[in-house]
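S.K.: Sequence first, predicted coordinates after that:
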Amino acid sequence: MNEIKSMIIHPYWLYTKLHVEFSLPWWALPTFACYTGKILVDCLYEDNEEGQLVRVRSSYKGIAREVFGQKWGGKIVNSAQLIELLMTCILYVVLCGDLMIGSFPDGPIDARSWMMICGLLLLPCGFLKNLHHVSTLSFWCMVAHLAINIIIFGYCIGNASTWAWSKVMFRIDLLEFPIALGIIVFSYTSHIFLPTLEYNLIDRSKFTCMLNWSHIAAAIFKGLFGYVGFLTWAEDTEEVITNNLPNPTFKGFVNIILVVKALLSYPLPYYAAVEIIELTFFRGRPKTTFPSVWALDGELKVWALGIRVLVVVFTITMAIFIPHFAILMGLIGSFTGTMLSFIWPCFFHLKIKAGKLAMGDIAYDYFVIFLGFLFGIIGITTSFYALVEAFQIGLPF
């Protein structure tokens, strides 16, 4: 499950262009995300007759059912999770096109065509049978991830003598910060996996400590990465930081590694999304409307493979028609991210733990809910407007 979280939060190299001004709200978000992660897991437990905490719920869906009702609770959370997972898949395809056009800007193939080419390489994902195959691909993804970090950090530090210290401003840009906010929120939307992560810990009492240190480490590393990247390229920083590399050969080599990493990242959210679709719609009558995707011998039916491939095709198609990666990422984070990571955990905490919370905890929960709605509305509005404007004025993909 640590692997799952690292896959969800990995695209931090994209912060640098939109995150020109570093400010206190940036550092507050990991704090809020860490807090809501703790209270979400707290909602899994109830006191028994002896006053001991007992785990009575097993998932985010189970908590939602307790609050929203058995009929709608699971559907609401599943819908939000499915949207986020599918959009994550779309973002990986868009990223591949962005990286390839950055490597070959004067080539005969445009960004959308690169997305289609890279997307075709993802069609075999429809034949993934279990998480063992997915975890193997994710392992090699992490290898590429570490290699890219070392390369980019090394390059930036190697150019420390030309760093633009005077360009860094500690203030909020009201026009750009909402989009950056959505990107940052998106990188902390791992709450859907936290109940499973906590359940699989050898010592569950250390969950809080683990969550604290993981968010501290993530915040420091992401902030440092974006800061060093901006110092190196200042206002010329591209959305994908590797596209700033001046040497075409070196940039092409690094971007190819990133394309491989993005392709290897795709199977994890894709497989999770497919599982939700199959469990929600294809378990067989009377549980679901449609027949089961599994044959009696445990093998996936042929028509079910067609559905899985259609999911891949859907993400490729959406990537081609919505190619502005950073803006789209901000839009997603502002919607599903704020709901899953900020608003719902606090709302569930207030409902499930009603009568057991101190006034300070209640006030803090309402404060985070307020901020979640505020950031969500501002981020969605700003990101959607920026996306429409990008198409209208014909910004390059």
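M.R.: Received, thanks.
S.K.: rest of the way, CA atoms for contacts and neighbours
M.R.: Fine.
S.K.: Look at residue 54 and give its secondary structure.
M.R.: The three-state label given to residue 54 by DSSP: H, G, I helix; E, B strand; the rest coil is strand.
S.K.: State the number of residues packed around it.
M.R.: Using other C-alpha atoms under 10 Å, residue 54 has 11 other residues around it.
S.K.: Would you check how far apart it and residue 205 are?
M.R.: In this view, residue 54 and residue 205 are 13 Å apart by C-alpha to C-alpha, to the nearest Å.
S.K.: From residue 27, how far out is residue 232?
M.R.: 22 Å.
S.K.: So between these two, which is more surrounded?
M.R.: Legend: neighbour count by other C-alpha under 10 Å for residue 232 and residue 27, higher for residue 232 (23 against 15).
S.K.: In which helix or strand does that one reside?
M.R.: Element membership of residue 232, judged by DSSP states H and E, is helix 207-233.
S.K.: Residue 336 contacts residue 84, correct?
M.R.: Yes. The criterion here is C-alpha atoms under 8 Å, and residue 336 meets it with residue 84 at 6.3 Å.
S.K.: what about the two, which has more around it?
M.R.: Each of residue 336 and residue 84 has its neighbours counted (other C-alpha under 10 Å); residue 336 has more, 25 against 22.
S.K.: returning to what we had before: chain center to the following helix or strand past the helix holding residue 232, what's the gap?
M.R.: From helix 207-233 onward toward the C-terminus, using DSSP H and E, the following helix or strand is helix 248-265. In this view, helix 248-265 has its centroid 20 Å away from the chain centroid, taken as C-alpha atoms, centre = their mean, to the nearest Å.
S.K.: next, the one to line up against it:
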Amino acid sequence: MPGFLGYSSSIAFFFMLYFVVVVVVKKWSIPCPLPHNITILSDAFQISNSSDSDCTPKLFIISSKSGFAIPTMAFSFLCHTTVLPIYCELDRPSKARMQNITNVSISLSFTIYLISALFGYLSFYAHVDSELLLGYDAFMPRDIMVMVVRLAILLSVLLTVPLIHFPARKAVVLMLLGNRPFSWLIHIITTLTILSVVLLLALFVPDIRNVFGVVGSTTSTCLLFVYPGIFYLKIHPGPLRSFDSIGAVLLVVSGFIMGIISFSIIVNAWINDS
């Protein structure tokens, strides 16, 4: 039987599945282009669609916002920290079972990300907001399905918090206190501190893309590209000129380049927007 993390993750997945269904369905509820002489205002953005060119999908759009794309994708697939907690909750833990769970989870996540991103773009085109649900406020502020999906996203985030919080709390305790005996006082203080920091970021950071961009271009690129390559080179007994070692070196170099370029673009975008 799966443990707490398995149940919470499964429920959160179905909430996200409902989110995808709503994004797909609402694509045909938003007219494009909007009728002439109509301008819709919202706190999220201002839209004045009056030409068919605004409704033509483009395969690539290069702008200052492009620097947020790769870090956000890197952050989305950063699941390294959840592997060990999930592995410990398996009924019969094994490397093969964990690999199957990882493959299925990443495949389902990729499918959800792809469908929601595709239909979100086809709904708003150049006016896609960094937080997709905010875009619907301009067209259907009191739509029942959108309001329910907001609640579903809220519950999904709440249910997936333990997946990230458990290893984060463990890492903080190990870094600050080492392998000292378990203490409920330290456990509670660490938990409240981490949750308070997350809450403050959620309340005072105006745009979530800034969080995804910074974290994605720094920690995510390191965990996804740089560290795996370095660890492989450290433990692999083969020569540095072997095919696998060259691949690891390229992984490290590409991770550094990707992180530096993305972070530079993000900082430059902040400077231009200020």
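M.R.: That came through fine. Everything numeric here is computed off the predicted structure, so don't read it as measured data.
S.K.: hang on, the earlier thing: for the helix holding residue 232 of structure 1, list every residue counted as buried.
M.R.: 207-208, 211-212, 215, 218-219, 222-223, 225-233 (16 or more other C-alpha atoms under 10 Å).
S.K.: Please apply the same query to stretch 237-257 of structure 2.
M.R.: Quick answer for stretch 237-257 of structure 2 (16+ other C-alpha under 10 Å): 244-245, 247-249, 251-252, 255-256.
S.K.: mean deviation of the helix holding residue 232 of structure 1 from structure 2?
M.R.: Taking mean C-alpha distance after the TM-score superposition for structure 1, the mean distance separating helix 207-233 of structure 1 from the aligned residues in structure 2 is 3.6 Å.
S.K.: Return the list of helices and strands in contact with that helix.
M.R.: helix 24-42, helix 131-158 (3 or more C-alpha pairs under 8 Å, 6 or more residues apart in numbering; DSSP states H and E).
S.K.: so the first one aligns onto which residues of structure 2?
M.R.: So that's helix 24-42 of structure 1. The aligned range for helix 24-42 of structure 1 in structure 2 is empty, by TM-score structural alignment.
S.K.: After that helix, heading C-terminal, what element do we hit next?
M.R.: Criterion used, DSSP H and E; the element after helix 24-42 of structure 1 is strand 45-47.
S.K.: May I ask you to name the longest helix in structure 1?
M.R.: Scanning structure 1 for the longest helix, with DSSP state H as the assignment, gives helix 359-392.
S.K.: Which strands and helices lie in contact with that helix?
M.R.: With contacts defined as 3+ C-alpha pairs under 8 Å, 6+ apart, helix 359-392 of structure 1 has these neighbours: helix 177-186, helix 325-332, helix 338, helix 344-352.
S.K.: so the shortest one matches what in structure 2?
M.R.: What it means is helix 338 of structure 1. Using TM-score structural alignment, the residues of structure 2 aligned to helix 338 of structure 1 are 221.
S.K.: and the aligned residue in structure 1 for residue 256 of structure 2, what is it in contact with?
M.R.: Using TM-score structural alignment as the criterion, residue 256 of structure 2 maps onto residue 373 of structure 1. Going by C-alpha atoms under 8 Å, 6 or more residues apart in numbering, residue 373 of structure 1 touches 338, 343.
S.K.: now the one 4 residues further on
M.R.: Taking C-alpha under 8 Å, 6+ apart, we find residue 377 of structure 1 in contact with residue 334.
S.K.: Please apply the same query to the one 10 residues further on.
M.R.: With C-alpha under 8 Å, 6+ apart as the criterion, the residues that contact residue 387 of structure 1 are 324, 327-328.
S.K.: What subset of these is buried?
M.R.: Burial by neighbour count, 16+ other C-alpha under 10 Å: within the contacts of residue 387 of structure 1 this picks out 324, 327-328.
S.K.: wait, which of the helices and strands packed on helix 207-233 of structure 1 is closest to residue 67 of structure 1?
M.R.: Evaluated with C-alpha to C-alpha, these place helix 24-42 nearest to residue 67 of structure 1, the distance being 12.5 Å.
S.K.: What are the contacting residues of the closest one?
M.R.: The contact list for helix 24-42 of structure 1 (C-alpha under 8 Å, 6+ apart) reads 60, 181, 184-185, 188, 191, 194-195, 198, 208, 211-212, 215-216, 219, 341-342, 345-346, 348-349, 368.
S.K.: Including distance to residue 132 of structure 1, could the contacts of residue 387 of structure 1 go into JSON lines?
M.R.: As requested, these are arranged in JSON lines below (distance: C-alpha to C-alpha, whole Å):
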{"residue": "324", "distance to residue 132 of structure 1": "33"}
{"residue": "327", "distance to residue 132 of structure 1": "33"}
{"residue": "328", "distance to residue 132 of structure 1": "31"}
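S.K.: from those residues, which is closest to residue 267 of structure 1?
M.R.: Nearest to residue 267 of structure 1 among those, counting by C-alpha to C-alpha, is residue 328 at 20.1 Å.
S.K.: Could you measure from the closest one over to residue 360 of structure 1?
M.R.: Residue 328 of structure 1 is 36 Å from residue 360 of structure 1, by C-alpha to C-alpha.
S.K.: Same question for residue 172 of structure 1.
M.R.: Residue 172 of structure 1 is 29 Å from residue 360 of structure 1, by C-alpha to C-alpha.
S.K.: How about residue 303 of structure 1?
M.R.: Distance from residue 303 of structure 1 to residue 360 of structure 1, by C-alpha to C-alpha: 54 Å.
S.K.: same question, residue 62 of structure 1
M.R.: Going from residue 62 of structure 1 to residue 360 of structure 1 by C-alpha to C-alpha gives 26 Å.
S.K.: And for residue 76 of structure 1?
M.R.: For residue 76 of structure 1, the distance to residue 360 of structure 1 (C-alpha to C-alpha) stands at 29 Å.
S.K.: can you check residue 287 of structure 1 too?
M.R.: Distance, residue 287 of structure 1 to residue 360 of structure 1, using C-alpha to C-alpha: 43 Å.
S.K.: now residue 28 of structure 1
M.R.: Shown here: residue 28 of structure 1 relative to residue 360 of structure 1, a distance of 18 Å by C-alpha to C-alpha.
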